[in-house]
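Undergrad: Quick one, structure for this:
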Amino acid sequence: MTQAGPLTRMQLLWCVVESIGPGTVLGGACAAALGGLHGFDEENVTVLVPPQRRPSPRPGVVIHHSARLGPTELCPVLHPPRTRLARSVVDMANWATRPQNTHAVLAAAVYQRLTTVAELRAATRTRGPIRQRNMIMKILGELERAGRSTPAKSARQ
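TA: Here you go, the predicted structure:
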C-alpha cells in the first residue's frame, strides 16, 4: 500500500525499527510515550540494539547499545517492539543531562500512575551498568517516602 504525504509517527517508528534490523527495539522516550508517559516527547527516535550490531547513523535516530534486551526487558506483545515502560523510564533518567530531568521523568512516570517505585527499582537493579544509579535510587526513595509508590492504574507492560 502506498500513501501520499508524510508518514505518521507510528509508521516512522516501524520504518526505523525495520530498517536497522534484527534485535532493534524502541527505547527511552519513544517507548515510554507509547506506554502512556506524557510530557517527554522527543522528535528523535530512540532505539536499542544488541552490542554486536553496528548500524550506520541515521538522521533523527538515536542508537544505544544494550546487552540486556531479554524477555524481562521487552514488552512481549506490543508492537513495534519496545522496552517495558519501567526500563524505558530508567533509561531516560540515566541518559538525562541534568539532575532535575532525572527527577522529573521518574516522578512523572509514578505520578501519572504508569508504573510504581518498586517496578522502577527492579528495572534499575536489572539494567546493568548505569551511570546515574545512585541518583535514581535516591530519587525513588524520595518518591516512596512522599507516598508515591501506589500501584499503577493498568498493566501496560
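Undergrad: contacts, neighbours, all on C-alpha from now
TA: Will do.
Undergrad: What about the residue nearest to Thr46 when sequence neighbours are not counted, how many residues nearby?
TA: Among residues not flanking Thr46 along the chain, Val62 sits closest, at 4.7 Å (C-alpha to C-alpha, 6 or more residues apart in numbering). The number of residues packed near Val62 is 14, by other C-alpha atoms under 10 Å.
Undergrad: just checking, Val62 touches Ala29?
TA: No: with contact defined as C-alpha atoms under 8 Å, Val62 does not reach Ala29; the gap is 10.8 Å.
Undergrad: got any residues that touch both of the two?
TA: Taking C-alpha atoms under 8 Å, 6 or more residues apart in numbering as the criterion, Val62 and Ala29 both touch Thr46.
Undergrad: one more to line up against the first:
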Amino acid sequence: MGKTRVISKGYRHGTRDKYSKKYRTKGRPGLARYLVNFKRGDYVDIVADPSIQKGLPYSFYHGRTGIVFNVNRNALGVEMTKIVGNRQLRKRLHVRIEHVRKSRCNEAFLHLVKENDMKKQQAKKEGKSIVCKRVPEGPKPMKTVTASPEDVEVLAPLPFVENYF
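TA: All right, here's what the predicted structure looks like:
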C-alpha cells in the first residue's frame, strides 16, 4: 500500500521565494509607505509585503500592474486584465496600501505629453504650426561601393575528381 501524498493548496502555497523580503528590508514597512496619496486612474504595481498578512493579494497578482478604480481608508481597488485560456478577463480586487506602490510605467508617456505641450505653446507664440507625432526612422541613405579590378577575385568550384577504382 503506497503513501498518500498531500499537496498543499493553501492561499500562500508556492510563495517561499516570491514573498521573501530582500536583505536589510525585513520587518514592518516605514511610514512613507502609508503617506502616499493614490487617486482613481493611477497606475499601481501590486507588490505583496509578507510582513503584513491583512489584505494580502493572491500570489498570482504579485508584480502585476493595474489601475486604481476605488480608494478606501485602508485599501485600494485595483483593476487589471488576467489571461485565462484564450480570453482576457477584467479582474477587480481590493488590496491594502502596504501591498501597493505607484507604478513608473507611465512616466515616459507623461514626460512626452509635457514636452509636446511646451512645444505647442512655443509654436503658438511664434505663429507656426507644429507636428508632435513621432515619426519612425526612415531607411538609411544610399551608398555606392567601388572596387578596383585587382581587388576583385573570382571564385570557381574545384573540378570533380573520381578517386575510386
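Undergrad: List the TM-score for the superposed pair.
TA: The TM-score (TM-score structural alignment, normalised by the length of structure 1) is 0.24; 66 aligned residues with a C-alpha RMSD of 4.9 Å.
Undergrad: Help me confirm that Lys120 of structure 2 is found in a helix?
TA: Yes: using DSSP: H, G, I helix; E, B strand; the rest coil, the secondary structure at Lys120 of structure 2 is a helix.
Undergrad: and it, how many neighbours does it have?
TA: Using other C-alpha under 10 Å, Lys120 of structure 2 has 17 other residues around it.
Undergrad: Arg90 of structure 2 now?
TA: 9.
Undergrad: Mind giving me the packing neighbours of the helix or strand hosting it?
TA: In this structure, Arg90 of structure 2 sits in strand 87-96 according to DSSP states H and E. Using 3 or more C-alpha pairs under 8 Å, 6 or more residues apart in numbering; DSSP states H and E, the elements in contact with strand 87-96 of structure 2 are strand 75-84.
Undergrad: Could you pull out the buried residues of the strand it packs on?
TA: Neighbour counts using 16 or more other C-alpha atoms under 10 Å place Ala75, Leu76, Gly77, Val78, Glu79, Met80 of strand 75-84 of structure 2 among the buried residues.
Undergrad: how close does the fifth one sit to Phe109 of structure 2?
TA: Same thing as Glu79 of structure 2. Going from Glu79 of structure 2 to Phe109 of structure 2 by C-alpha to C-alpha, to the nearest Å gives 20 Å.
Undergrad: Please apply the same query to Lys120 of structure 2.
TA: 16 Å.
Undergrad: Then Leu89 of structure 2?
TA: 25 Å.
Undergrad: mind checking which helix or strand the closest residue to Gly28 of structure 1 other than its chain neighbours is in?
TA: Spatially, and ignoring its direct neighbours in sequence, Gly28 of structure 1 is nearest to Ser88 (4.4 Å; C-alpha to C-alpha, 6+ apart). Assigned by DSSP H and E, Ser88 of structure 1 belongs to helix 85-95.
Undergrad: Give the other helices and strands that that helix contacts.
TA: Here helix 85-95 of structure 1 touches helix 28-34, helix 99-111, helix 117-126, helix 133-145, going by 3+ C-alpha pairs under 8 Å, 6+ apart.
Undergrad: ok but the residue nearest to Thr46 of structure 1 is inside a helix, no?
TA: No: under three-state DSSP, Val62 of structure 1 sits outside any helix and is assigned strand.
Undergrad: so how far is Val49 of structure 1 from it?
TA: Taking C-alpha to C-alpha as the measure, Val62 of structure 1 falls 11 Å from Val49 of structure 1.
Undergrad: next one: Asn134 of structure 1
TA: For Asn134 of structure 1, the distance to Val49 of structure 1 equals 25 Å [C-alpha to C-alpha].
Undergrad: Which one of those two is surrounded by more residues?
TA: Using other C-alpha under 10 Å as the criterion, Asn134 of structure 1 and Val49 rank with Val49 on top: 24 against 11.
Undergrad: what about Asn70 of structure 2, how many residues close to it?
TA: The burial count for Asn70 of structure 2: 17, using other C-alpha under 10 Å.
Undergrad: Just give the closest residue to it, not the sequence neighbours.
TA: Using C-alpha to C-alpha, 6+ apart and skipping residues adjacent in sequence, the residue nearest Asn70 of structure 2 is Gly77, 4.5 Å away.
Undergrad: ok, that neighbour - contacts?
TA: Per C-alpha under 8 Å, 6+ apart, neighbours of Gly77 of structure 2: Val68, Phe69, Asn70, Val71, Arg92, Leu93, His94, Val95.
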